[in-house]
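Trainee: Sequence and computational prediction follow.
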Amino acid sequence: MFKLGVLDQSQVGEGRTASDALKETTRLAQEADKLGFSRYWVSEHHASRSLAHSSPEVLIAHLASATSRIRLGSGGVMLPHYSAYKVAENFRLLEALHPGRIDVGLGRAPGGMPIATRALQEGKYMHIDEYPQQITDMIGYLHDSLGPDHRFAGLHASPAIDTAPEMWLLGSSGESAKIAARLGLSFGFAQFFGTPGGEEAVRYYKDNFRPSPLNEKPYALAAVLAVCADTEEEANRLATSTDLFFLRLEQGLELSFFPSVETAHDYPYTEYDLQRIRMGRHRRIVGNPDQVKARLEELAEQYQADELLIVSPIHNFAARLHSYRLIAEAMKL
């Protein structure tokens, strides 16, 4: 049986503030801890008014202190913006504070618009082709395994600890799957992005995985969007907020908030808009507990996933908590 975790993007609900969203993230992490979810990951987004956090390392520290059992991690750190050495030190410190509970998920997407990327990389030369080297450097820093020929041979990433955070490569294409397979890392695919080729990427990863000191066997997860309610009708009603949010994002017109059901209901959709929404729904899981359970099991099999991360964007926070509770109950966590 596959495991279930949580992916949280801390969306700022219409009529609420970023501080409100972060309080909701903390409350949800505590509930996920009690319900038996395996891990709780937070994402990295820049220059967005509708998403409340841009620094997963800072938020992980807060959430780990507010919970007791669940693993906390990044979904993920956008490594090309940063020094691999500094990222390794950040996560070593988190691991020292909360041994055995920290994941470092790494990605290479920009996490924002080009202007944010320019600001993040101001005065720095970095080419995307260097990303595989950054991953190799991260392994060396986190596991004190830099070779004698490494350009920084003998360098230590503080603090000195006996354990290391779990390391993951994340992606929405096949390229990260290839790197993860070659280096023997765990791999996560963002299914809810809607990028095609996910099943093939995971299949390639598992078929070509090379055992490493980090992992003897391949381990893959998929991040999926699921909205669960007591009835299918109510789940579909709650999911209209997600429909509108992603429609606007697809059009390059990101909202400055996550819309309420009422705003979504009153939006002046064109026929083409409605067609795009219907097409988007096929990659999302919306329904009552039995329907969601069946679809999660189907997706886990399709993706050969050892684990699924559930992102459940719902404007009403009580309904969002209820969605995760229903999923946990249906999946017998």
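Mentor: Thanks, I have the structure now. Numbering: from 1, shown residues only.

Trainee: can we go C-alpha only for contacts and neighbour counts from here?
Mentor: Will do.

Trainee: how far out from the middle of the chain is whatever helix or strand residue 244 lives in?
Mentor: According to DSSP states H and E, residue 244 maps onto helix 240-250. Here the centre of helix 240-250 is set off from its chain's centre by 18 Å, with C-alpha atoms, centre = their mean, to the nearest Å.

Trainee: try this one next to it:
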Amino acid sequence: MLSLGVLDQSPVGPDGSAEAALRRTIELARLADRLGYSRFWVSEHHNARSLAGVSPEVLISAVGAHTSRIRIGSGGVLLPHYSPYKVAENFRVLEGLYPGRVDLGIGRAPGGLHLVSQALRNGAPLSGDERLPELLKELAAYLEIGRPLGPDHPYRELEATPRVGTAPEVWLLGSSGFSAALAAQFGAGFSFAHFINGEGGQDAVRYYRKHYRPGPFGSRPQVSVCVYVLCADTDEQAEWEAMAMDLRLLANEKGEFRRPFPTPEEAAARPYTERERASIAKNRKRMIVGGPQRVREALEAFAESYGAEEVLVVCGMSDFRLRLRSYQWLAALFPNSSERHFR
């Protein structure tokens, strides 16, 4: 049976309040926990007024304090910006607080503009893709799920604390085949970001499964796919809400991250060029939109195309009440366990 998880980006609503966005993340996590979703991941974005989720480690801690069963994690920590030692210590703390529930999802995207990358690294050069395998080896060593650092490594005598009895589950996140190859090499789970790139994901997953080898991060392949889902009471209501997401994605393509989530009314009143309409049509490949019956059929076909046992959903509604309703509908359509109920 298809398992559903949640990726939440803490979107800033039309009210423009980042504080409210963070409170809504906690409210959504509590709902997802109660409805029986498999996991709840939070993202990392910087210099974007439209998204309040800039520090996944802090948010994970808050989410863990307000939930009891659901797995909690990052979707994901942008490892090239950070010391593997510090990432290991952060997630050892989280694992100590919430043992057996923590996912360490790792991304390699910049997370913002070039200036953001410079600021996060305090002016140091950004680690390129060629260094990512080295960073992953260090991370595995500090988490004590990989080989110790070699005798010539400058940090070989360091120990990542606190000493806790469990380690987080490690996933590599990506929107291309590069992360799939690394995940297969290191034995990590692989989560494809279909909500970022609506093309090529099935090939990346097939490559991952074919080339998977047990490694420091795991002993069996695990696949999830993340996609925008807008489920409403009717197809018409879902399509109305999707117009706001269309406009938001257009703004993102233009680098306009410093504005709140638009409303459907704003999107409906805006004139579009032919080029923009073509972009909207392309972006719809990243979304599943409709009433319950349409969404159920589309989501089943989507998961089957990937051969994925789990789908993480981002319900991109401008109205938070409708966003909650969307997750409730999905829980009713795809019950993971007897704990789920629809209110």
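Mentor: Received, thanks. This structure is a prediction, so every number in the text was calculated from the model and none was measured.

Trainee: Any idea what the TM-score is?
Mentor: Remark: TM-score between the superposed chains equals 0.96 [TM-score structural alignment, normalised by the length of the first structure]; 333 aligned residues with a C-alpha RMSD of 1.4 Å.

Trainee: Pull the residues that contact the helix holding residue 244 of the first structure.
Mentor: The contact list for helix 240-250 of the first structure, computed with C-alpha atoms under 8 Å, 6 or more residues apart in numbering, reads 254-255, 258-261, 263-265, 273, 276-277, 280-281, 313-315.

Trainee: same deal with stretch 125-134 of the first structure?
Mentor: 79, 80, 81, 84, 108, 179.

Trainee: Same check on stretch 109-124 of the first structure?
Mentor: Taking C-alpha under 8 Å, 6+ apart as the rule, stretch 109-124 of the first structure contacts 44, 45, 46, 47, 48, 78, 81, 82.

Trainee: same question, stretch 256-273 of the second structure
Mentor: With C-alpha under 8 Å, 6+ apart, stretch 256-273 of the second structure has contacts from 11-16, 47-51, 240-248, 251, 318.

Trainee: ok, back up a step: please check the contacts of stretch 109-124 of the first structure and keep the buried ones.
Mentor: By neighbour count, with 16 or more other C-alpha atoms under 10 Å, the contacts of stretch 109-124 of the first structure hold 44, 45, 46, 48, 78, 81 as buried.

Trainee: so can I have CSV of those showing secondary structure?
Mentor: Listed next are these as CSV, based on DSSP: H, G, I helix; E, B strand; the rest coil:
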residue, secondary structure
44, coil
45, coil
46, coil
48, coil
78, strand
81, helix
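
Trainee: any chance of those in TSV, plus distance to residue 202 of the first structure?
Mentor: Shown next, in TSV, are those (distance: C-alpha to C-alpha, whole Å):
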residue	distance to residue 202 of the first structure
44	23
45	25
46	28
48	30
78	21
81	26
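
Trainee: Which parts of the second structure are helices?
Mentor: 18-35, 56-65, 84-97, 114-120, 132-142, 177-186, 201-211, 235-253, 264-269, 274-283, 292-306, 320-333 (DSSP state H).

Trainee: Put together JSON lines for those, with mean neighbour count and distance to residue 1 of the second structure on each row.
Mentor: Compiled in JSON lines, the helices of the second structure are given as follows (neighbours: other C-alpha atoms under 10 Å; distance: least, C-alpha to C-alpha, whole Å):
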{"stretch": "helix 18-35", "mean neighbour count": "19", "distance to residue 1 of the second structure": "16"}
{"stretch": "helix 56-65", "mean neighbour count": "20", "distance to residue 1 of the second structure": "26"}
{"stretch": "helix 84-97", "mean neighbour count": "20", "distance to residue 1 of the second structure": "28"}
{"stretch": "helix 114-120", "mean neighbour count": "14", "distance to residue 1 of the second structure": "40"}
{"stretch": "helix 132-142", "mean neighbour count": "20", "distance to residue 1 of the second structure": "32"}
{"stretch": "helix 177-186", "mean neighbour count": "22", "distance to residue 1 of the second structure": "24"}
{"stretch": "helix 201-211", "mean neighbour count": "19", "distance to residue 1 of the second structure": "19"}
{"stretch": "helix 235-253", "mean neighbour count": "19", "distance to residue 1 of the second structure": "25"}
{"stretch": "helix 264-269", "mean neighbour count": "14", "distance to residue 1 of the second structure": "34"}
{"stretch": "helix 274-283", "mean neighbour count": "13", "distance to residue 1 of the second structure": "28"}
{"stretch": "helix 292-306", "mean neighbour count": "16", "distance to residue 1 of the second structure": "10"}
{"stretch": "helix 320-333", "mean neighbour count": "19", "distance to residue 1 of the second structure": "11"}
